[in-house]
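Engineer: 3D, please:
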Amino acid sequence: MQNFSTQKPGFSWLLKMAWRDGKASKRKLFLFMASIVLGIAAVVSIQSFGENLQDNIALQSKALMGADFTIDMNHPPNERVTEIMDSLGIDAQEISFASMAAFPNNTGTKFVSVRGIQGNYPFYGKLETQPQSAAEKYQDQNAALVDATVMLQLNLSVGDSIKIGEITLPILGELKEAPGSSSLFGAIAPPVIIPFEYIEKSGLIQTGSRIDYEYYFKADKITNLTVLEEKIGPQLDKEEADLDTHLSTSERLGKRYKNFGKFLNLVAFIALLLGCVGIASAINIYIKEKLTSVAVLKCLGASRKQSFLIYLIQVAFIGLLSGIIGSILGVILQYAFPYILEGLLPIEIALSISLRVILAGIVLGILMSVLFALYPLVGTLYVSPLQVLRVQENSNSKSRKALIGISMLIVLFLFLFSFWLLKDWKYSLSFIGGVLVTFAILAGIAQLFINAIRKFFPDSWSFVSRQSLRNLFRPQNQTLILILAIGIGTFLISTLYFTKDLLLAQATLDNTNTSANMILLDVQSNQTKDIAETIKNQDLPVLEAIPIVTMRVQNLNGKSVNEIREDSTSTINRWILSHEFRVTYRDSLIASESIEGGEWIPDVKNTATTEAIPISVSTNFAEDAQVEVGDLVTFNVQGVLMKTKIASTRLVDWGRMQTNFSIVFPNGVLEQAPQFHVMTTQVPDAKKSAEIQQILVKKYPNVSILDLRQVLGVIEGLLNKISWIINFMAFFSILTGIIVLLGAVRTSKYQRIKESVLLRTIGAKSNQILKIAALEYIYLGVLGSLSGILLSLISSLLLAWLAFETTFIPSWIPFGVLFPGITVLVLIIGLANSRSVIKNPPLQVLRRESV
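Structural biologist: Model (predicted):
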């Protein structure tokens, strides 16, 4: 008798079966793969660019600061600080302040940041000027370097003059880049560099002037900057000075851009999730078409595990290939980021390829593909050989348990992946919760829509209209997945527009005659009357003349600030202890304030020196200083100690463009204290603004003028730039949604073709079939995009109400552009997939699609 081998097929047989079956369905599998390629590309590009950015910041941190470490303060150094700096050896120093500058050659004026530098600064990096020699010669030639943008705006040339206070200097060169200059503040107050000795000669260092003193140091090779900061930092803190090393600057900048990168990563992650939803849907249709094949395999002796592994291997291979292609695309894409982020980055980026990120992208492709394909794949375990002859539904309890287990596994993986991106478990849980809620709401809307159609089906409608509605809940319909894909993509982009509008609304000026749009700073007490007359002579109103007194916190409830600093258990915010507060006095609240607790005291007529003066503090001051109504606070008012008692706390709307204060005294206390004033007016247009600025700068060179419309222009430009970047990333989500849409339509195409062929066979015309398909896709496009926009609108309204406490006027772009645009896009894609049914005879279509 002949002996037959009973050895079971090994892994090589599974690979061959997976390969053969996959080759026969390569077109469908290609669309599955495309669903997640863009998501992986987005994640890889951001991760890779983020690593390069962190590395470049670390390498260029010295050039960003221009020194190894600095000591800075907003007052002249006292004896102790001078002693510490002398022991370290000062290599260069700088005094800086914001001021108005006049340009006699063209009668223009500009609010600038004046930097007076002494010494061979910067030690690292360089002052980039045009001509380059100007950076080396401006101190010897007693000249100025003026920001290149200002030179262009005011049509200035090298050789023209700049007037700052009482001094006039020739312009030796255009300043293109300078270490230590903030790009955001530089857009509002562009830098101007002059020799150090001219700061005093300008006459602008007066009471109330915001002056910054900075000292630059170059460390030797043996100096440990971390140890130096730990040793010297606390000593300087006590003297209201601050030590900053290039290492801490690097860390601070790294965190700032890392947080921005985290947000972009989440946007990319949404695109990846969309692709995974597409994978789950497409594999679901694919496996349903393969159930008969699975039953045949089991009839031939294949086990449940073998039939399951054949298709699992296919999906894992799709994930591997998707990860490789997505990672390559992501590496290429990162080279576009320096151009996309131009103007927002503090340094120039030298890009390199990160093998770690590429490997992570490949692993991510495999894991996401397998995890999201397990839902449909688990069904192959419960296919009976009898399904060769008949179709039967499986409701095995083991299948339900498996699905619950898979769901928990997917949620766990998503949490771990988001935790890897955010490095904070609370944010990760919030993100996962938000994603699940959004998906659940959109899925609920789709299900409600389907149920409503079934319950209230319009039997009186025409055949075409009725058939298009029936397609939405026929077997193997794609209503749920398409609404999810369309809705999430639309939700993302519309949320970005609404949020941008919400942020801009917080900084919008009212166009009324009572709203200030120009602020005059550092007005001395003896100048207020004359400046008010000058403004009125130009037919402009003087809206406010606010007195300001500078002071620091000396004691909180009897405990000195030095004691609080030394107390390691204290949770009082450190800015309270070192901040120089600018306070005012008045007898009434203003529009941006409301009493939160206690009683408002308008004036103090008879205050004995031993009594505590009643004051009002903002809620954020009370929270950070950990004080409440009735607590005592002692202030140091330029050497004079003043004992106060918190009589009330105020809720202040800091987003409103007006002069708000953390601390307000009643009338009758500070009138005789050294003070300066802030005055406000309202100018009708840019021309009038330029005229009044020229007059005031000429007569009162110490006064700085802030045109709020220019500030808002800078803020709006920055928000638009960030919005464009976020929209660029959201494009991945919507493009992924389109690919998912394509895949979903293609995977159910065979079912649609059989229905359409049947309709043609019983006499339906091509234009009727086309109308049925068109109406179905219009329903899907309208419902998906409208659901996403409305969900986004609700979330933005809640954000405005709960977080920003402001009114919200939504943008028209999501309704006027996204809604019709996405609907038309869905319609085009759907009809493009129906062309083969319309153009060819039914028998030819069936033969071709069944191959």
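
Engineer: When you work out contacts or count neighbours from here on, use the C-alpha atoms and nothing else.
Structural biologist: Will do.

Engineer: Quick check: the most centrally placed residue in the chain vs Gly254, distance?
Structural biologist: Against the mean C-alpha coordinate of the chain, by CA atoms, centre = their mean, the closest residue is Phe260 at 5.3 Å. Separation of Phe260 from Gly254 (CA to CA, to the nearest Å): 10 Å.

Engineer: Over to Val604?
Structural biologist: According to CA to CA, Val604 stands 50 Å off from Gly254.

Engineer: ditto for Ile205
Structural biologist: 35 Å.

Engineer: what's the helix or strand where Gly186 lies packed up against?
Structural biologist: Applying DSSP states H and E as the criterion places Gly186 in helix 183-188. Applying 3 or more CA pairs under 8 Å, 6 or more residues apart in numbering; DSSP states H and E, we find helix 183-188 packed against strand 108-119, helix 708-747.

Engineer: Another sequence for comparison is provided below:
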Amino acid sequence: MAWRDSRRSRGRLLLFLSAIVLGIAALVAINGFGDNLARSIDEQARELVGADLVLSAPQPFTAPLSPALGRRVRARSEEVAFASLVQFPRGEGVRLAQVRALTGGFPYYGDWLVEPREAVAAFRRAGSEQRLALVDDALLLQFNARVGDSIKVGRLRFLIAGRVTKTPGQSGLNAALAPTVFIPRSWLAATGLQQRGSRLQYRQYFQLSAGTPVDRLLRPLQSRLDEAGIDADTVSDRQRQTGRAFGDLTRFLSLVAFVALLLGCVGVASAVNLYVRDKIAAVAVLRCLGASGRQALLIYLLQTAVMGLLGAALGAALGTGLQWLLPRLLADFLPVGIRITVSWPAVLQGLLSGLLVAVLFALLPLLAIRRVSPLRTLRGPVEEEGRRAPDPLWLGVYGLIGLLLLGFAYWQTREIKLALGFVGGLLLAFGALAGLAAALRYLVRRHLPTGGSFVLRQGLANLYRPNNQTITLTVAVGLGVLLLAVLFLLQGLLLGRVELAGGGRQPNLVLFDIQPGQRAGVQALLREQRLPVLQQVPVVTMRLQAINHRPASFYQQDSSRGVPRWAFRREYRVTYRNTLISSEKLAAGRPPTLEADGRPRISLEEGFFRRLKLQLGDTLTFNVQGLPLETIVSGTRTVDWTRVQTNFIVLFPAGVLEPAPQFYVLMSRVPDNAALGAVQRALVQRFPNVSAIDLALILRTVDDILDRIAVVIRFMAFFSMGTGLLVLASAVVVSRYQRARESVLLRTLGAARRQVLLITLVEYAVLGWLAALTGLLLAGVAGWALAYWVFEVPFRPDPLPLLALALTTTLLTVIIGLLNSRAVLTRPPLEVLRSEAV
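Structural biologist: Below is the predicted model:
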């Protein structure tokens, strides 16, 4: 019976169930991409590191671990990495780069892509005989340099022997942020950049025998590594870190795709509601012939389930094809190459998700079929049944939908709090959109003007008449606008964290790694260039050794003690002064002081203080260049990290760290790029170890990164917006029969086609504008919450792009509504009247 009954309605069934196609496609594409990425990370785990084991420390290794590793060591390489200004003498270009002074055969795994290919072998043979350098492609492109030119690092010039297009474990994004220059380790001392107090990172790369259990081998050495301040990075560590990071990305995108699927489900519920109204007469006839309400329900539920499965299958096929597009969009962020294959778990998940959501959301209107009376056959088609008590089964269906949403969110996030937050935010957005639409419908119905234009009154009346789509279209289109607007506001907030105003005396140039003996000379250089010294701050590096006299091992043995492991692994850069600066405010306690007992009272940034679950009066022991220093936490500060100043997590009092090895940071302001280039060239000539950060360049780089990220998220938001518009189109087409009757009545009463067309235009213009404004309103609330609670920056959105988004959405809504309603205008009134008589 379901098959026979669907013969006259298959077109409409396929149309409104096609609303879930885009949602399933997005879901399968993202989950399939995540599966392929996880597999590729597993397959190429060694290429992420380039070695089996990497040891890194901020100071030279006093005792190499090669004897402890024994005969398992097949090869070892050493590297010293640091940031420094490099210069291209031919074009006088200067840029801050990551210099890696390397010796040995690293990388041992993965493709080190260098043009020409023989440049790698020449670089490794160079030793102390030739000054060769391998330079990142991004750096060469920026200054229009090529292989054969020279590059100046410190006091030495190196011949550019090769163009590096890929380094194992380094993505294109890393190269854009910190382009790398490789030089032979044997020439490092001659560059003049390796000085006492310089910020250098020492690394050792090990290639071990095949099958070596690296993690088990390091376990007895861990305490020795911790005492020496050495970090160990293994293939399994990098594999877990990378997999976790990109797993979070794919889970986030999956939630966005699930929103698109839910929009499709809203369309399914609305379209099935209209479909059921069209089938009430047929159901009444079936009831007269002896069919039960349960049988009638199952007939139309079977139709919906089959069409939902077909829609899910089509979406899964489309999503499988989209997997080949996502690696192109994310190429700059991926540290590994991805081999795309069909992910059958993702396809199966898409099919099950599509079937479940289609059936559950279709059940809401389908339950009314059970209560259709056989007497309906004797009633007129426009008569409405009296009000009935709500069906108790609706509560069960709503409960199943809630469990489905919560279960899917938990499956993606693996955290019940995040899952509850996602479902709660989603229900809040749905409720706000539906509530505002219902409020509009109520206000128009109660306060519709009796005078004025006939077209305007009829168009507004369509918002509350039977078969209206006010709530459905407002929710579907408004949620798509919400996602796109939040994306735009989020990008603006991230850029707003770096304030580089054009006017005033805000710093836009940072000089660091200035040794104490160079401070006066650098200040004189700035005065020669007629540049101000806006701020100069001493910086001392140290590591956290113990909390309340308990070492790192005490907290690492039990994670429930609340102190994260990174607190002991990171290197802290601190300064010393007895007063707070303009970007700091005292939150609790008092500023840093040096008491008579000799133990310094320090001040911590408030967020760091909370994350370590500390209390005022707790004792922190720091390792300062190998010497322990015990301190007492006397206060906390709130720090405005958006201010272009030297802000610190830990602040010491004066009179303690002055004898420690340290460097200075100076901040200045340059009026233009010409002045910036002049001061950078002078620094390279006179103080080659001093590095200069161009904050304007950093802002442009951040902007470029956010643009790339925005492309990916816009790609996912497209599915939500596209699904909303598809729901709009399907709802209009499904309701075409009812609209045809209304159009005939109007034209029979004397309305012209132009008037009917304008009535339709008014209705969809109001719906599109309402959906867009509601989405923008919710996006504004979300943007303000992000600005206030997360980023702690002023909320100053740019209204013009948001207004353009609202106008575009309204225009698309009107166009789709008119295109799908054109058949109503072309049908002669007599044709509809005859079908009514029949």
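
Engineer: Need the TM-score between these chains.
Structural biologist: Laid over one another, the chains give 0.95 as their TM-score (TM-score structural alignment, normalised by the length of the second structure), with 830 aligned residues with a CA RMSD of 2.1 Å.

Engineer: returning to that earlier point: what's the counterpart of the residue nearest to the centre of the first structure in the second structure?
Structural biologist: Under the alignment (TM-score structural alignment), Phe260 of the first structure pairs with Leu249 of the second structure.

Engineer: part of a helix, is its match?
Structural biologist: Yes - applying DSSP: H, G, I helix; E, B strand; the rest coil, one finds Leu249 of the second structure inside a helix.

Engineer: Give me the nearest residue to Asn142 of the first structure, chain neighbours excluded.
Structural biologist: For Asn142 of the first structure, ignoring the flanking residues on the chain, the nearest one in space by CA to CA, 6 or more residues apart in numbering is Pro195 at 6.3 Å.

Engineer: So which bit of the second structure is stretch 519-527 of the first structure matched to?
Structural biologist: Counting by TM-score structural alignment, stretch 519-527 of the first structure pairs with residues 510-518 of the second structure.

Engineer: before we move on, what about stretch 105-123 of the first structure?
Structural biologist: Aligned by TM-score structural alignment, stretch 105-123 of the first structure corresponds to residues 90-108 of the second structure.

Engineer: And that stretch, what's buried?
Structural biologist: For stretch 90-108 of the second structure, the neighbour count (16 or more other CA atoms under 10 Å) marks 93-108 as buried.

Engineer: can you give me the end-to-end distance of that stretch?
Structural biologist: Note: stretch 90-108 of the second structure ends 34 Å apart using CA to CA.

Engineer: What is the distance between it and the centre of its chain?
Structural biologist: 31 Å (CA atoms, centre = their mean, to the nearest Å).

Engineer: cool, and stretch 615-631 of the second structure?
Structural biologist: Worked out by CA atoms, centre = their mean, stretch 615-631 of the second structure lies 37 Å from the chain centre.

Engineer: which other residues reach that stretch?
Structural biologist: Outside stretch 615-631 of the second structure, the residues within contact range by CA atoms under 8 Å, 6 or more residues apart in numbering are 541-549, 589, 599-602, 609, 632-635, 660-661.

Engineer: Now that we have those residues, which of them are buried?
Structural biologist: 541-547, 600-602, 609, 632-635, 661.

Engineer: can you map out the strands along the stretch 451-600 of the second structure?
Structural biologist: 509-514, 535-547, 550-551, 572-576, 584-589, 593-594, 600-605 (DSSP state E, counting those that start in this stretch).

Engineer: swap in the stretch 51-200 of the second structure?
Structural biologist: Using DSSP E, counting those that start in this stretch, strands in the stretch 51-200 of the second structure cover 53-57, 73-88, 93-103, 113-115, 132-136, 150-153, 156-166, 180-184.

Engineer: Quick one: the ones you listed as a markdown table, columns for distance to Arg686 of the second structure too.
Structural biologist: Shown next, in a markdown table, are the strands of the stretch 51-200 of the second structure (distance: least, CA to CA, whole Å):
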| stretch | distance to Arg686 of the second structure |
| --- | --- |
| strand 53-57 | 29 |
| strand 73-88 | 12 |
| strand 93-103 | 14 |
| strand 113-115 | 32 |
| strand 132-136 | 22 |
| strand 150-153 | 13 |
| strand 156-166 | 13 |
| strand 180-184 | 21 |
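
Engineer: Tell me how many other residues crowd the residue lying closest to Ala331 of the second structure once chain neighbours are set aside.
Structural biologist: Take Ala331 of the second structure and drop its neighbours on the chain: the residue closest to it by CA to CA, 6+ apart is Gly172, 7.7 Å away. Using other CA atoms under 10 Å, Gly172 of the second structure is surrounded by 18 other residues.

Engineer: same question, Arg700 of the second structure
Structural biologist: As a burial measure, Arg700 of the second structure scores 12 neighbours (other CA under 10 Å).

Engineer: quick one: what's aligned to it in the first structure?
Structural biologist: Checking TM-score structural alignment: Arg700 of the second structure goes with Gly713.

Engineer: what sits against its match?
Structural biologist: For Gly713 of the first structure, the contact set (CA under 8 Å, 6+ apart) is empty.

Engineer: Let's verify Arg643 of the second structure: helix, strand, or coil?
Structural biologist: Secondary structure of Arg643 of the second structure, per three-state DSSP, is coil.

Engineer: Which residue in the first structure aligns with it?
Structural biologist: Aligning on TM-score structural alignment places Arg643 of the second structure opposite Arg656 in the first structure.

Engineer: I'd assumed Phe333 was in contact with the residue nearest to Ala331 of the second structure.
Structural biologist: Yes - using CA atoms under 8 Å, Gly172 of the second structure is in contact with Phe333, at 6.6 Å.

Engineer: one step back: let me see the contact set for the match of Arg643 of the second structure.
Structural biologist: When contacts are counted by CA under 8 Å, 6+ apart, Arg656 of the first structure touches 506-508, 592.

Engineer: Against Asn394 of the first structure, how distant is it?
Structural biologist: 62 Å.

Engineer: what does stretch 280-296 of the first structure correspond to over in the second structure?
Structural biologist: Per TM-score structural alignment, the counterpart of stretch 280-296 of the first structure in the second structure is residues 269-285.
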